[in-house]
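**Student:** Predicted coordinates and the sequence they were generated for:
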Amino acid sequence: MSPLTEVRYGWTQGTAPSGSPPADPAPLPTAAPDTSGIQLDGADYTILGVVGAIALAALVFAFVLRREVLAAGQGSARMQEIARAVQEGAAAYLNRQFKTLGVFAGIVFLLLFALPAETLAQNVGRSVFFLLGAAFSAAIGYLGMWLSTRANLRVAAAANDPASGRGTAMRVAFRTGGVVGMTTIGLGLLGATLVVLVYAGEAPRVLEGFGFGAALLAMFMRVGGGIFTKAADVGADLVGKVEQNIPEDDPRNAATIADNVGDNVGDCAGMAADLFESYAVTLVASLILGTAAFGTKGLLFPLIVPAIGVVTAVLGVYITKARTGESALTAINRSFYISAGISGVLCALAAVLYLPGSFAELGGISPQLRDQPGSPALIALVSVIIGILLAVVILKITGYFTSTEHRPVRDVGRSSMTGSATVILTGISVGFESAVYTALVIAAAVYGAFLLSGSLAVALFAVALAGCGLLTTVGVIVAMDTFGPVADNAQGIAEMSGEFEGPGAAVLTELDAVGNTTKAITKGIAIATAVLAATALFGSYRDAINTALAEIGGTLARQEFSVYAPNVLVGVAIGAAVVFLFSGLAINAVSRAAGAVVYEVRRQFSSKPGIMDGTERPEYGRVVDICTRDSLRELATPGLLAVLAPIAVGFGLGVGSLAGYLAGAIAAGTLMAIFLANSGGSWDNAKKLVEDGYHGGKGSEAHSATVTGDTVGDPFKDTAGPAINPLLKVMNLVSVLVAPAVVTFAVGPTASPVARITIAVLATAVIVTAVVVSKRRSTAITDDNAEDEGKVPNGAV
């Protein structure tokens, strides 16, 4: 087959050999850009030094904010006792989870050595930085949990103090998130900078391991924490609110401590790790594609952009303050807009000052790219602005569909007047509709960046740079997200202590409702980041295949990748199906764990009559143990599915089917994640609306209907939905890592059909076994001791 030439909308072939019919054009070139020879000069090392110093400064600023948060008042002895119980439960859960995940990470570390790499140094570095990425992800998750379980007490105390009140409570909650946000961007930027300093042109391949470690740990923390928190929340609501007609955080409910623990291990630890891996994976994709598109400057510019984000994040955290009579959400949104706007201006200046005006001035790129028209500076500038604008637009869309101030949530609240069924239907319709608009906006951003260049390599880098632009807002985004569970926990501590009335309780109710909206907004932005990173990783997948083909001198026929080819369409269908299966497994896991919680709380109410009149203390620890046990038990199946499904498809059906698999997963995952997050957010805030006195208020039939909606929405928005983000990136990174092996076993002199099929069969067998074992556990809400014929044990209601 003759050499290939890249064109704007696909691949075409050069002149066929004389006397032979035109060969079927191949979709991939037979050689990939060689970036291993890229050398850094003194100016480059200076830039890396400045970026590294900014990363360290972010960590120092996080420490300063941490001291400020911990210096706030801690309230009464009763409040401190409740907070200690939450702290102990959260720490015990994460410690057990990390022990479980440590074994898994060790196995993956060893398996990475078995995958082919261009040099031994790359192989060792990829495996070592896999552990570093996993360790950073775990550390950020643990920090988010540790600080949030201490800040919730301080937010409650500030809200109940007339001398401080709403302003101080809001500041402590937001700056708690600021600590986690600055640590996230500091460690992410520091890790990527260290790899570039050590490996230079080989850095992108080593960073694959760093991103994979971060994404894998984040997915496990998201799934495990989400199962824990929603099992406790659903169980507490079903027995406490619906059956016993007591408030959400009433201390008589044995699930209340577990519920508050879950907010921290799910939302704080899980989301912090999730956004860190989004940060790391987007940088990985940008650096891989940047070296091919822009040479040395493409290796460094993706680090400059998030470094600017560190500066604007500091500003965004410090200026967040509600004015007199102003909603807390308005104040938070204003800070986000200001920091995003400043990021856009500074990134534009960086692009103009650092990047040249023509491709001919770039070093370390292929001759074909050097001769193309266009301005690297302008392409980078517009790409980054697209990413920043995408974050702003998603904030507006998600806020509209999940805030109590707008029509969608108010419609869900009004539907409660006609019962639970209409609440469910209205919330589902909100989720479906919002998913369409958000997906279209994300698609427009991706396509807008893609249109900036006539070269596919540069266009993919533009998409990655849009992701980098969105990363400039991550510090404030993490602060917004952590704000939600901290405010929720603060209200829980206040209610359990029984010491709050009047203004203090009203402040916490307002902050809790605002937190629900900020959590939904950050989930939307996290989904957009996942899509941009996954799309950019397509370019990395293509590059990995090119490199493998060049090494063995092989080619692939066009039909291997054509969208109308059955093998690609089969891959698309399988990729979409995996997203649905993953979501179903996560929601079923919550159902099973919540069932155990329901029966335990019922058992305690029936066997200890003194609980209701306050003469006996519930056994909070038993519910925490149930949630811990069940959430860790349920981790294995979703994790194996995410890691092994791309391996089964790639080795079994080929690289074209695997490309289709990734496309189907991204498309279905985008819509599914937005639908789940926004449906759940609308149900949650509709419940808050009724509890504020609308449609009959607390204790009414409408309230009961919205509680049911919120119970359905909890695993939607806090378990399955958010876990799809790291799922997409894990599957993409696994595909990038195994692509050379797939090509090696399928094409050229090293082809081995027996080995290829054996690997696919083994991976499929493990997935099937894990799913079968998982499905053997009952999905009904029943006690573990209940008999199959459905007898209700222990006098349960």
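**Tutor:** Thanks, I have the structure now. Numbers count the residues shown, from 1 in each chain.
**Student:** Please make it C-alpha for all contacts and neighbour counts, starting now.
**Tutor:** Will do.
**Student:** hey, where'd the strands end up in this structure?
**Tutor:** 4-7, 10-13 (DSSP state E).
**Student:** Nearest to Thr750, out of the ones you listed?
**Tutor:** Nearest of the strands of the chain to Thr750, taken as C-alpha to C-alpha: strand 4-7 at 22.9 Å.
**Student:** next one: the helix ranked longest in the chain to chain centre, how far?
**Tutor:** Across the chain, the longest stretch assigned as helix under DSSP state H is helix 503-552. Distance, stretch centre to chain centre, for helix 503-552: 5 Å (C-alpha atoms, centre = their mean, to the nearest Å).
**Student:** mind listing the helices for the stretch 551-700 of the chain?
**Tutor:** Ranges of helices within the stretch 551-700 of the chain are 566-607, 610-613, 620-633, 636-653, 655-691, based on DSSP state H, counting those that start in this stretch.
**Student:** JSON lines for those, including mean neighbour count and distance to Val707?
**Tutor:** Listed next are the helices of the stretch 551-700 of the chain as JSON lines, based on neighbours: other C-alpha atoms under 10 Å; distance: least, C-alpha to C-alpha, whole Å:
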{"stretch": "helix 566-607", "mean neighbour count": "23", "distance to Val707": "15"}
{"stretch": "helix 610-613", "mean neighbour count": "14", "distance to Val707": "21"}
{"stretch": "helix 620-633", "mean neighbour count": "21", "distance to Val707": "21"}
{"stretch": "helix 636-653", "mean neighbour count": "23", "distance to Val707": "28"}
{"stretch": "helix 655-691", "mean neighbour count": "28", "distance to Val707": "6"}
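**Student:** With distance to Ala360 added, can I get the ones you listed in TSV?
**Tutor:** Listed next are those as TSV, based on distance: least, C-alpha to C-alpha, whole Å:
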stretch	distance to Ala360
helix 566-607	37
helix 610-613	77
helix 620-633	55
helix 636-653	38
helix 655-691	32
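**Student:** Now do the longest helix of the chain and helix 655-691, the angle between them.
**Tutor:** 180 degrees (axes from the mean of the first three to the mean of the last three C-alpha atoms, to 10 degrees).
**Student:** another structure for you, compare them:
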Amino acid sequence: MLDLGSSSVTIVVVIGVIALASLAVAYTLRRQVLEAAEGTTKMQEIAQAVQEGASAYLSRQFRTLAIFAVVVFGLLFLLPGDAGIRVGRSVAFLFGACFSAAIGYLGMWLATRANLRVAAAATKPGGRTEGARIAFRTGGVVGMSVVGLGLLGAAVVVLIFQGDAPSVLEGFGFGAALLAMFMRVGGGIFTKAADVGADLVGKVEQGIPEDDPRNAATIADNVGDNVGDCAGMAADLFESYAVTLVAALILGKAVMGEKGLVFPLIVTAVGAFVAVIGVLITRVRGTENGLRAIYRGFYISALVGAVLAAVAAFVYLPDSFAGLGGTADLTGVTADPRIVASLAVVVGVVLAGVILWLTGYFTGTTSKPTLHVAATSRTGAATVVLSGIGVGFESAVYTAGVVAAAILAAFLLAGGSVWLALFLVALAGCGLLTTVGVIVAMDTFGPVSDNAQGIYEMAVGTDSENPEAAEDNDAAQTLTDLDAVGNTTKAITKGIAIATAVLAATALFGSYADAVGRALADDKVDVGGLGSIVSSMLSYEIISPVTLVGVILGAATVFLFSGLAIDAVTRAAGAIVYEVRRQFRDHPGIMTFDERPEYGKVVDICTRDSLRELATPGLLAACAPIAVGFGLGVGPLAGFLAGAIAAGVLMAVFLANSGGAWDNAKKIVEDGNHGGKGSEAHAATVIGDTVGDPFKDTAGPAINPLIKVMNLVSLLIAPAVVMLSAGHDANHVLRIGIACVAAIVAFGAIIMSRLRASRADEAELAEAEAQDARDAEPEVTRVP
């Protein structure tokens, strides 16, 4: 076991204090947000309904996920290894899961109160500046909490377990990633089912505005923004933070010994200062474009982060890798650790900046790709969908190329040393995450401003037939502008989250190889003395057919996971469409404002369906690597991870940017272009937007935690796979049995999902036939 020196212990303690200070800053920002005015009584009533719906959903979701957490907590004890490590890893798993859940709940809780305050600010002079400030500082609270809890968890584990901390932190990262994936999938199904149902019935069929209070799905739509975009994304970025730290500490210990164990913590601690700077300097000046102000705050804070990380590297690290005590073979490496570490952090920061620009280009309301998608609305919904798909495919190639270039840069900095290159990839991820506080603030800005527009529209009204309508055009335009900015920031943060996921997964790939190597050494396995089949199971050569099978299965899992998520939204949205149609049909007074829609019923349907559907993708993510690893071996499992990373980055960017382009194309038409609201072009873009909703807010973002969950599961089971396949306790019957059980669980969940789909189709057919029968009934004319 590696024991930390007194100076390193002091540094880790200081980092823990910085973590606590970050939480104190979050509390201060929270208080500033809550001090803002709350608007009219009507606004407060609507906001209250959203708050209650979001809290009820997350509470029920956490009760469901607690079962998974308890089961996994017990299973972690069964893994081979030292008893103290197993206990620490299991406890760390619970803390990672609880921290991820807490971050998600905090994001939801504050966003459902900030939306009301942004809507109220828009009705006053200077409302644009004040509304943007409230929305961004709301995200700042969550961002500082991500930094604080992530640093605190890592620092405490390092202080307690010291050299064994990376093994314990595997559990911390796994808990954070597992909860984030479930929250992403469940929240994504909820929000997009409500959104699609509201748009299809409200906008397309009834011709009423998006957030018209007569639409029974509006409250559920606003609830979904908070449980999906706020809670889900906050948990997603927290687990990215935790998982990247885990990979960096594992590889850092192998490459640099004690210095490598502490330096990644120093880099991420820099992120606390960067987050404070970014939140405080991001201000919309007068009529300035809100996106420009956010970009300015991001780039300035990112530059500060790169400089501070470089200073830390030159102060803390030596000028040579010789004598650092790492276990990796660095023979022939003559580079200066201070220089390569600083440049690796710069690579991560530059990667974030490039992806910010690239995603903004493909999804922004003033960029050529989105303007092109909007222009295709003149020829119908089909061309809108096709052009959006084209934008998504093209943007995925460029984004994947940029991420690949960052990984290649790390390899070149390492002078060809694979282990050092993997550590530098992890440091690049840490460098990217120095901006995580600002990234979370950017993401939360989107749903808060979107909710604010919805609350204003429902409270004030936009329909001329509403006798209470008294729309303030300036306030409405302010909120529309903020919402458009929010759409772009959400797309940007999804792109950055994807890049973070790929860097973390690549670094975890190296951690997996380290775990396999240690397991082979512990069991004293002589690969050359094994049979040809078992030797192939341990081989990483891509030319090996069985390893190539693993690559194919990894890529296929990403496609299957995405399909399950989108299919779940389709079923839930269908139920919402029928419910909203029923309310309009059975209660004609809704359209004349004489009857109030039953908002609660739609919220209940979304809650029920999303909680029912989230288990299938989650079980697939957890069980697929277990089935491949125990069934085929550690070599094919490495191929499985490679295939999942490669397919995952392309699929996630494609889904996110297609959806973002469709969303903002709709905004362009609604601003009066190509016929404006109510035109055929508008109807076409609404269809495109509804197709893009599950793309960008359900399946796409959920791929980020998916690939990290599969990497962490593989990392955790690697020693057991080696032990059962080639170690002294080799037991091929047990190994195959575990693989079969995992495969049965995964495919059993998929079969159950198919059965639910069949039942949903039958119910929809019965509803459609009943509606046709009602429409065919002759009208009865009463004779006086």
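**Tutor:** Yep, that arrived. This structure is a prediction, so every number in the text was calculated from the model and none was measured.
**Student:** Compare the strands of the first structure and give me the one nearest Leu378 of the first structure.
**Tutor:** strand 4-7 (20.8 Å).
**Student:** name the helices or strands packed onto that closest one?
**Tutor:** strand 10-13 (3 or more C-alpha pairs under 8 Å, 6 or more residues apart in numbering; DSSP states H and E).
**Student:** The strand it packs on corresponds to what range in the second structure?
**Tutor:** Using TM-score structural alignment, strand 10-13 of the first structure lines up with nothing in the second structure.
**Student:** Val352 of the first structure maps to what in the second structure?
**Tutor:** With TM-score structural alignment as the criterion, Val352 of the first structure matches Phe314.
**Student:** which one of the helices of the stretch 551-700 of the first structure lies closest to Val310 of the first structure?
**Tutor:** helix 655-691 (27.3 Å).
**Student:** what angle sits between the closest one and helix 636-653?
**Tutor:** Using the same axes, to 10 degrees, helix 655-691 of the first structure lies at 150 degrees relative to helix 636-653.
**Student:** follow-up on the earlier one: so which of the helices of the stretch 551-700 of the first structure comes closest to Ile288 of the first structure?
**Tutor:** Once the helices of the stretch 551-700 of the first structure are compared by C-alpha to C-alpha, helix 655-691 is nearest, at 17.9 Å.
**Student:** residues in the second structure aligned with that closest one?
**Tutor:** Against the second structure, helix 655-691 of the first structure falls on residues 634-670 (TM-score structural alignment).
**Student:** now stretch 95-104 of the first structure
**Tutor:** Counting by TM-score structural alignment, stretch 95-104 of the first structure corresponds to 59-68 in the second structure.
**Student:** The longest helix of the first structure maps to which residues in the second structure?
**Tutor:** Going by TM-score structural alignment: helix 503-552 of the first structure matches residues 474-523.
**Student:** Same question for stretch 431-447 of the first structure.
**Tutor:** Under TM-score structural alignment, the match for stretch 431-447 of the first structure is residues 392-408.
**Student:** cool, stretch 701-710 of the first structure as well?
**Tutor:** The aligned range for stretch 701-710 of the first structure is 680-689, by TM-score structural alignment.
**Student:** who's in contact with that stretch?
**Tutor:** Contact with stretch 680-689 of the second structure is made by 199-200, 203-204, 374, 377-382, 384-385, 388, 659, 662-663, 665-666, 669-670, 674-676, as judged by C-alpha atoms under 8 Å, 6 or more residues apart in numbering.
**Student:** Just the buried ones from those residues, in PyMOL syntax?
**Tutor:** Burial among those is assessed by 16 or more other C-alpha atoms under 10 Å; the matching PyMOL selection reads:
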select buried, resi 199+200+203+204+374+377+378+380+381+384+385+388+659+662+663+665+666+669+670+674+676
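**Student:** Pro116 of the first structure -> the second structure?
**Tutor:** Match for Pro116 of the first structure (TM-score structural alignment): Pro80.
**Student:** Equivalent analysis for Met612 of the first structure, please.
**Tutor:** So Met612 of the first structure corresponds to Met591, using TM-score structural alignment.
**Student:** count of residues packed around the nearest residue to its match once chain neighbours are set aside?
**Tutor:** Spatial nearest neighbour of Met591 of the second structure, chain neighbours left out: Arg214 (6.3 Å); criterion: C-alpha to C-alpha, 6 or more residues apart in numbering. Residues within reach of Arg214 of the second structure, counting by other C-alpha atoms under 10 Å, total 25.
**Student:** Let me know whether Arg214 of the second structure touches Tyr599 as I believe.
**Tutor:** No. Using C-alpha atoms under 8 Å, Arg214 of the second structure is not in contact with Tyr599, being 9.6 Å away.
**Student:** Could you pull up the contacting residues of the alignment partner in the first structure of Ala621 of the second structure?
**Tutor:** Under the alignment (TM-score structural alignment), Ala621 of the second structure pairs with Ala642 in the first structure. Neighbouring residues of Ala642 of the first structure by C-alpha under 8 Å, 6+ apart: 727, 730-731.
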